[in-house]
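[1] attaching a predicted model along with its sequence, questions to come.
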Amino acid sequence: MNKRYVPPYVIFEVANVHAGNVNYLGRMIDAFSRVEYENKGIKFQIFSPDGIALPDFEWYPVYKELCFDRSVWKNMINETAKYGDAWVDIFDGYGAIVLQENIDHIVGIKLQASVLENHEIRSVLEQVEFGDRRLIINVSGLALDEVHAVYDYFSGIAENVILQIGYQSYPTKISNTGLQKIPVLHAAFPGVPLCMADHADANENFALEVPIYAAVLGCSYIEKHFCLDRKMAKYDGFSSLEPDQMRSLCASLKNASLASHGLFVSDDEKEYLGKSIQIPIARHAMNSGDLISKSDIIFRRTKQSGLSFREIQDIQNQKHLLAMSPAANASFHRENFRPANIAVIAACRMKSSRLQQKALLPIVGVPSVDRCLSQCLAIPAVHRVVLATSDLEADAVLRNHTLNGAVDFWQGEPDDVISRYLGACEHFNIDVVVRVTADCPLILPEIITYLLEQHFLSGADYTAARNAAVGTAGEIINVRALKKVRDYFGAAEYSEYMTWYFQNNPGHFKINLVQLPPSLARDYRMTLDYQEDLKMFNRLYEKLNNEKSFYSADEVFAVLDGNPEISKINGHLTLKYKTDKDLIETLNRETRMEAV
């Protein structure tokens, strides 16, 4: 709920406009009472001529004219208390005596910048029981370090100190108003209330504007000179507002403060936005198992309720996908989504010709396929790891490499890898596949985690890294996309090279090629295909702590970056699918789907 709104406190500054006329002062109090404003006070300047100046000072005769007996001030302060708060401006010991005599009817004290060092006044104020009374100290003309010094002193004797800016000239130039001090003082004195006391020419619009500016900038107190008739004022009339102007100012302060307070987003704002906002609408019919990307939606106003795009992304970032099939022009709802079942599927066969039975070759005593699967088990977001091989007898030996049952085992098509994957996906009810090959002993969990995040964030069908070290990453593929390849091609003859079926068909699939952050990107060769690769891995693992079940990117790259001779062992080798022109031409031809 909103707290009760309180507009800025307005201090009606009487100053010397009364010219020593007691009746005029009484009429001013009456005029003050007739300005309807809930948060206001009237302030009197109280002094004696001999307490404020020496006879040689040019204004000394005027001070004699303006001085009232203490009994007059007592009556005026008591009268004021009937209509609002009484404040006193103290200049000397005489004013301090009036303060002490009327303390029960005074809510606030003001000290001009010119008296802050007056130890006569300081010693009296130190004896005052301030309680919850407020103390305004004007800091005009003081540097910031000096402001800190006086604040430290006065906050030691009064609990509620207010810092005031603004000084009186005849008139004060607009360029000397000092609004720029407000944010500086807010930063230097957090939580301390600020007051603006401007002295602009009251005949100019600026005199009614500057308090509004100050209030919007954060001043919770506004002091303004006040008179009955500026033309008739003998003293201090130039910056004094007449009663109608004060009413206008108070009304404007209410409006300005109402316009700049409240909740960051109001209920009315929410209602307006709710009625007018364009929400995501399905551009076309979608299917269960899909992720939503920018290309899948249009934004329209509609009588339908629905999720915002940010809400859709938030849901997908939690690794959710569509559970039902929204029709074209339908909005999206939370019940449209369900958690995705994410699995790593590691393809592995025993048929390698270049490095025979490489899946079982030991790397510092541990079969390479076991190294790969241990890395995959360390990926936080996946629900299972599947070792997928063929149903041929020669590959049955891999059943012994499920790390004591931590890894699931699947046998399927020997050569159609996509069919083999889909068999595993249907059996284990998988929605999103992390495709890796078991000839990569050091799949790095951080890279897979990053790719999964980017996959769900973008709403892709297929995600891969542009700049990963060979053998450290995998590909993220929606099972729906795998089914689309199978439905189009039937048997996917070249699905050992699964990448091509997706990256060659951007018109059919939402492709998301990701640039890894520098901490995860290198140019090393970390796949097992030749004897040199095996030698490199053995040297690498000898440098790693061989007691761990898996290794992080930081650990692996720290060794390789710090020992360049290790990566040089196999750095000269190339990948067939990147260098064999005939194979590349065949793949480009045979994996491409007709444009839609």
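    It's in. Residues are numbered from 1 along each chain as shown.
[2] okay, CA-based contacts and neighbour counts for the rest of this
    Will do.
[3] ok, then the element right after the lengthiest helix in the chain?
    Counting residues, the longest helix in the chain under DSSP state H turns out to be helix 243-259. The helix or strand immediately downstream of helix 243-259 is helix 267-276, counting by DSSP states H and E.
[4] for that following helix, name the packing helices and strands.
    Of the remaining helices and strands, none touches helix 267-276 by 3 or more Cα pairs under 8 Å, 6 or more residues apart in numbering; DSSP states H and E.
[5] and that helix, how far out from the chain middle?
    Centre-to-centre, helix 267-276 and its host chain are 22 Å apart (Cα atoms, centre = their mean, to the nearest Å).
[6] now it: buried residues?
    Neighbour counts using 16 or more other Cα atoms under 10 Å place no residue of helix 267-276 among the buried ones.
[7] list the contacts of I476.
    I476 makes contacts with V432, V433, V434, R435, L451, L452, H455, D461, Y462, T463, A464, as judged by Cα atoms under 8 Å, 6 or more residues apart in numbering.
[8] mind doing that once more with 10 Å?
    342-344, 432-436, 448, 451-452, 454-456, 460-465, 512 (Cα atoms under 10 Å, 6 or more residues apart in numbering).
[9] where's it, which helix or strand?
    Using DSSP H and E, I476 maps to strand 475-478.
[10] do the same with E555
    helix 553-562.
[11] next one: L355
    Counting by DSSP H and E, L355 is found in no helix or strand.
[12] how many other residues sit next to it?
    16 (other Cα atoms under 10 Å).
[13] which residues touch it?
    Contacts of L355 (Cα under 10 Å, 6+ apart): L361, L528, D529, Y530, Q531, D533, L534.
[14] thinking N138 is in contact with K110, fair?
    Yes: counting by Cα atoms under 10 Å, K110 is a contact partner of N138 at 7.7 Å.
[15] compare the two (neighbour count), which wins?
    N138 (26 against 21).
[16] can you give me the strands in the stretch 301-450 of the chain?
    Assigned by DSSP state E, counting those that start in this stretch, the strands in the stretch 301-450 of the chain fall at 320-322, 337-339, 342-347, 362-363, 366-367, 384-390, 408-412, 432-437.
[17] what sits closest to K535 if chain neighbours are left out?
    Distance criterion Cα to Cα, 6 or more residues apart in numbering; nearest residue to K535, sequence neighbours excluded, is I569 at 7.4 Å.
[18] I figured the one you found hits M526, correct?
    No: contact criterion Cα under 10 Å: I569 and M526 do not qualify, at 11.0 Å.
[19] mind listing the shared neighbours of those two?
    D533, L534, M536, F537.
[20] closest to V485 out of these?
    Using Cα to Cα, D533 comes nearest to V485 of those, at 32.6 Å.
[21] skip the chain neighbours and tell me the closest residue to the closest one.
    Distances taken as Cα to Cα, 6+ apart place N570 nearest to D533, at 5.6 Å, with adjacent residues excluded.
[22] okay, pairing it with this:
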Amino acid sequence: MTGVPVPGVSADDAGPRIVGIVQARMGSSRLPGKVLRPLAGRSVLGRVVRAASDSGVLADLVVATSTDTVDDAVAAECARLDVPCHRGPVDDVLDRFLGALAAHPGDAVMRFTADCPLLDPEIITLVASVYRAVPGLDYASTSIARTLPRGLDVEIIRAETLRTLGRLATDHHRVHVTSYAYTHPELFRVLGVTLTPDRSALRLTLDTEQDWTLVRAIIDHFGDVSVPLAKLADWLDGQPRLRALNADVRQKNLEES
């Protein structure tokens, strides 16, 4: 992707109506309250909402949080950000997404998680472009054959496919929303979007205090802007101490909630 301009796709262009859904909860086993931590005067959730909006591909955007009273703070932040908020089950995240989709109908859903404050709007635009270009596709994601850092992946699923998952998925698949689709490629038309060069060794998500220290250092350097991945990766190439901060953090397995 380096040096190659990605064509913009407007939400008004002919094609499927894409709804963005951001899952956000205050509860986190390793870093509670992470989605509302401040970064350069903007919450982590606020940065995710901005990146999704700046992609220009979404016809609608909604935050899906839980009915737990601790998530009243998430709903309040959504009101401050002027973004719709749907509240549903704490653990059945798939049901929460289906409720958000019912309230904000669309032909396809782009799923975002609120612990990815370094999302690149250009990558969101690219994945939407790929999805629009392949008729009949059920699911597309950059994480099937990972070359992006954790925290910058983008996925999109056909709305009818998401509703099908609502009938078929059980156990941990209901927590991870789309995982039943990409683990059953014999049932669904699945496409992996691979970007080069391979930067999968970088960890740019927010799940631990080590992640927080790295993310905060990045935002302290770049400020309150969405940073293109190529620019960010080039800078981190010269920051071995920062890259080492969370290099040993273990990502949870799919079966772990």
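    That came through, no problem. Everything quoted here is computed from the prediction, not taken from an experiment.
[23] that older thread, show me what the residue nearest to K535 of structure 1 lines up with in structure 2.
    Residue pairing (TM-score structural alignment): I569 of structure 1 is matched to L245 of structure 2.
[24] hang on, its match in a strand?
    No: with DSSP: H, G, I helix; E, B strand; the rest coil as the criterion, L245 of structure 2 is located in coil rather than a strand.
[25] check the gap between it and V177 of structure 2 for me.
    30 Å (Cα to Cα, to the nearest Å).
[26] pick out whichever of these two has more residues nearby.
    V177 (22 against 16).
[27] the more buried one pairs with which position in structure 1?
    V177 of structure 2 maps onto M498 of structure 1 when the alignment is built from TM-score structural alignment.
[28] buried subset of the contacts of I476 of structure 1?
    Burial by neighbour count, judged by 16+ other Cα under 10 Å, picks out 342-344, 432-436, 448, 451-452, 454-456, 460-465, 512 from those.
[29] so what's the gap between the helix or strand where D487 of structure 1 lies and the chain middle?
    In this structure, D487 of structure 1 sits in helix 479-489 according to DSSP H and E. Counting by Cα atoms, centre = their mean, helix 479-489 of structure 1 is centred 41 Å from the centre of its parent chain.
[30] for stretch 173-189 of structure 2, same thing?
    In terms of Cα atoms, centre = their mean, the centre of stretch 173-189 of structure 2 is found 16 Å from the chain centre.
[31] end-to-end on it?
    Using Cα to Cα, first and last residues of stretch 173-189 of structure 2 are 18 Å apart.
[32] list the buried residues for it?
    So, applying 16+ other Cα under 10 Å, buried residues of stretch 173-189 of structure 2: H173, R174, V175, H176, V177, T178, Y180, A181, Y182, F188.
[33] can you tell me how far the third one is from S141 of structure 2?
    Spelled out, that is V175 of structure 2. To S141 of structure 2, V175 of structure 2 is 17 Å away according to Cα to Cα.
[34] also R167 of structure 2?
    Applying Cα to Cα, the value for R167 of structure 2 to S141 of structure 2 is 22 Å.
[35] burial of the aligned partner of L58 of structure 2 in structure 1, as a residue count?
    Aligning on TM-score structural alignment places L58 of structure 2 opposite V382 in structure 1. V382 of structure 1 has 21 neighbours, counted by other Cα under 10 Å.
[36] pretty sure V382 of structure 1 contacts V407?
    No: checked against Cα under 10 Å, the pair V382 of structure 1 and V407 is beyond contact range at 11.9 Å.
[37] find residues that contact each of those two.
    Residues touching both V382 of structure 1 and V407 (Cα under 10 Å, 6+ apart): V344, C376.
[38] looking at the strands of the stretch 301-450 of structure 1, which one is packed in the most?
    strand 342-347 (a mean of 26; mean count of other Cα atoms under 10 Å).
[39] tell me what angle it forms with strand 384-390.
    Orientation check (axes from the mean of the first three to the mean of the last three Cα atoms, to 10 degrees): strand 342-347 of structure 1 against strand 384-390 gives 30 degrees.
[40] superposed on structure 2, where does strand 342-347 of structure 1 end up, distance-wise?
    With mean Cα distance after the TM-score superposition for structure 1, strand 342-347 of structure 1 departs from structure 2 by a mean of 1.1 Å once superposed.
[41] so which bit of structure 2 is that strand matched to?
    In the comparison with structure 2, strand 342-347 of structure 1 aligns to the range 18-23 (TM-score structural alignment).
[42] how far off centre is that stretch?
    From the chain centre to the centre of stretch 18-23 of structure 2 is a distance of 9 Å (Cα atoms, centre = their mean).
[43] excluding chain neighbours, give the residue nearest to the residue most central in space within structure 2 in space.
    Nearest to the geometric centre of structure 2 sits F112, at 2.6 Å (Cα atoms, centre = their mean). Nearest residue to F112 of structure 2, sequence neighbours excluded (Cα to Cα, 6+ apart): V22, at 4.5 Å.
[44] gap between that neighbour and G192 of structure 2?
    21 Å.
[45] now S28 of structure 2
    Counting by Cα to Cα, the gap from S28 of structure 2 to G192 of structure 2 is 28 Å.
[46] cool, V74 of structure 2 as well?
    For V74 of structure 2, the distance to G192 of structure 2 equals 32 Å [Cα to Cα].
[47] more crowded one of the two?
    V74 (24 against 17).
[48] which ones are touching the more buried one?
    Listed by Cα under 10 Å, 6+ apart, the contact set of V74 of structure 2 reads 24-26, 33, 35-36, 45, 63-66, 80, 85, 87.
[49] change it to 7 Å
    Contacts for V74 of structure 2 (Cα atoms under 7 Å, 6 or more residues apart in numbering) come out as R25.
[50] show me what it lines up with in structure 1.
    Matched by TM-score structural alignment, V74 of structure 2 corresponds to L398 in structure 1.
[51] how about W235 of structure 2?
    By TM-score structural alignment, W235 of structure 2 lines up with V559.
[52] stretch 24-35 of structure 1 aligns to what range in structure 2?
    Going by TM-score structural alignment, stretch 24-35 of structure 1 lines up with nothing in structure 2.
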